[in-house]
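[1] sequence and predicted model, in that order:
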Amino acid sequence: MKLRIITQPIVEPITLAEAKAHCRIDFIEDDELISGLISAARNYVEERTRRTLPLTTWELALDEVKGDIEIPRPPLVSINSITFEDSSGVVVTIPTADYVVDDISEPAIVRHKKNWGKGWGFNNGAVINAIRVNFTAGYTLIPKTLKQAILMLIAHYYENREPTAEGRNSGQIPHAVDALISLSRVYRQV
């Protein structure tokens, strides 16, 4: 399974004004730094939770599929397309009528209707990245616990922005941030 971002998020989940208010910063000299910290904090929270926060378009590439396709990085907003490349290089778009999407499960599941329980029936692993799923994931309204974790992380990064910060545990992520993040972590389905 390979995963890559096709379209980056347009907006961050935290505005510069929100971050500055949380950190009690009332000057503009560090605005560029704080903007970078917002992105870094969002990335950290996304990686730790295995979620997508702002709306993002992804491509999932698979060599073969033997059952359902698990769509990572919830919450799933939409499946934009599923394509398959055969061994002669012909790319076919799978009609949406041929599959169902369980977008309530996290991670979401895509199941082929015609080969129910038998997989997708058109892949043998002969072509690398033969199956490609283009999908959009993310929140239109990000959960408050994750926004709070991002704000706390921004403040932590801002206070400990030097390469070698002084003090005990100054470089470690605060326990409260990890506790908030753990509430939303996605685990693989069994």
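    Ah, there it is.

[2] when you work out contacts or count neighbours from here on, use the C-alpha atoms and nothing else.
    OK.

[3] how would you label Glu32: helix, strand or coil?
    Per DSSP: H, G, I helix; E, B strand; the rest coil, the local secondary structure of Glu32 is helix.

[4] and if you look at the one 5 residues further on?
    For Leu37, the secondary-structure state derived from three-state DSSP is helix.

[5] how about it, what does it touch?
    The neighbours of Leu37, taking Cα atoms under 8 Å, 6 or more residues apart in numbering as the test, are 154, 157-158.

[6] those into a markdown table, with extra columns for secondary structure?
    Shown next, in a markdown table, are the contacts of Leu37 (three-state DSSP):
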| residue | secondary structure |
| --- | --- |
| Ile154 | helix |
| Tyr157 | helix |
| Tyr158 | helix |
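
[7] second one coming, line it up with the first:
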Amino acid sequence: MMLIEETTVPDTALPVAEFKAHLRLGTGFGEESLQDSVLKSFLRAAIAAIEARTGKILITREFSWSLTGWRDRSGQALPVSPVTEISRVTLIDALEIESELPSYRFRLEKDSQRPRLRPTDSLLPMVRTGGSVRINFRAGFAPTWGELPADLGQAVLLLAAHYYEYRNETALSDGCMPFGVSSLLQRYRVMRIGIGSVQ
């Protein structure tokens, strides 16, 4: 299985001004934009870490997901949420010949934890031996920073500030999530039942 981010978070969606205010960086010296590229990198790192921890996509963008077979032909759980649209499902045979599944053959079952690709009839089509399937979809809470849930936005700023403050600490290379950030993210974590993950 391979999840590919087809479009990235645009610079215009990054809350650079809010991050500067959060860090209480000085203003009025005519050099306010000198650190912008560095601040953007910390914001991107914080967004990526939060998305990896929660399985939730913050800023809306396009993805493609390739897999070698369905886990369940009655409905395939998607790897991230919230998914707002499935734009294309493509079957690929062992010779790399692609055939697009007509849109009337599938639908999106929206779910805050595990959205699913569902067939409109009984089962999703067979994936032939040696072949694969590629699902193109759009996912994300909001297209702009201002439309994000407030707790997720605050978590990004807190984590980015943590990265900024400890940017020279090599001891943190294993990665860590400050308690304040973890508590804000708790309700977005994927629920697990029993010994396996929810499918």
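    Structure's in. What do you need? Please read all numbers here as calculations on a predicted model, not as lab measurements.

[8] hmm, back to that, among the contacts of Leu37 of structure 1, which recur in structure 2?
    Among the contacts of Leu37 of structure 1, the contacts conserved in structure 2 (both residues aligned by TM-score structural alignment, their matches' Cα atoms under 8 Å) are 154, 157-158.

[9] most surrounded residue in these?
    Ile154 (26 neighbours; other Cα atoms under 10 Å).

[10] mind listing what's buried in stretch 174-190 of structure 1?
    Under the neighbour-count criterion of 16 or more other Cα atoms under 10 Å, stretch 174-190 of structure 1 has 177, 180-181, 184, 186 buried.

[11] what separation do you get for the closest residue in space to Trp70 of structure 2 that isn't next to it in sequence and Leu123 of structure 2?
    Spatial nearest neighbour of Trp70 of structure 2, excluding adjacent residues (Cα to Cα, 6 or more residues apart in numbering): Gln76 at 6.3 Å. If you measure Gln76 of structure 2 against Leu123 of structure 2 using Cα to Cα, to the nearest Å, the figure is 10 Å.

[12] same check on Val80 of structure 2?
    Val80 of structure 2 is 22 Å from Leu123 of structure 2, by Cα to Cα.

[13] higher neighbour count, those two?
    Higher neighbour count among Val80 of structure 2 and Leu123: Val80, with 21 against 14, using other Cα under 10 Å.

[14] sec struct for the aligned partner of that one in structure 1, please.
    Matched by TM-score structural alignment, Val80 of structure 2 corresponds to Arg73 in structure 1. At Arg73 of structure 1 the chain is in coil, as set by three-state DSSP.

[15] how far away is Arg73 of structure 1 from Leu33 of structure 1?
    27 Å.

[16] now do Thr140 of structure 1
    The value you get for Thr140 of structure 1 to Leu33 of structure 1, if Cα to Cα is used, is 26 Å.

[17] and Ile14 of structure 1, by the same measure?
    Distance from Ile14 of structure 1 to Leu33 of structure 1, by Cα to Cα: 14 Å.
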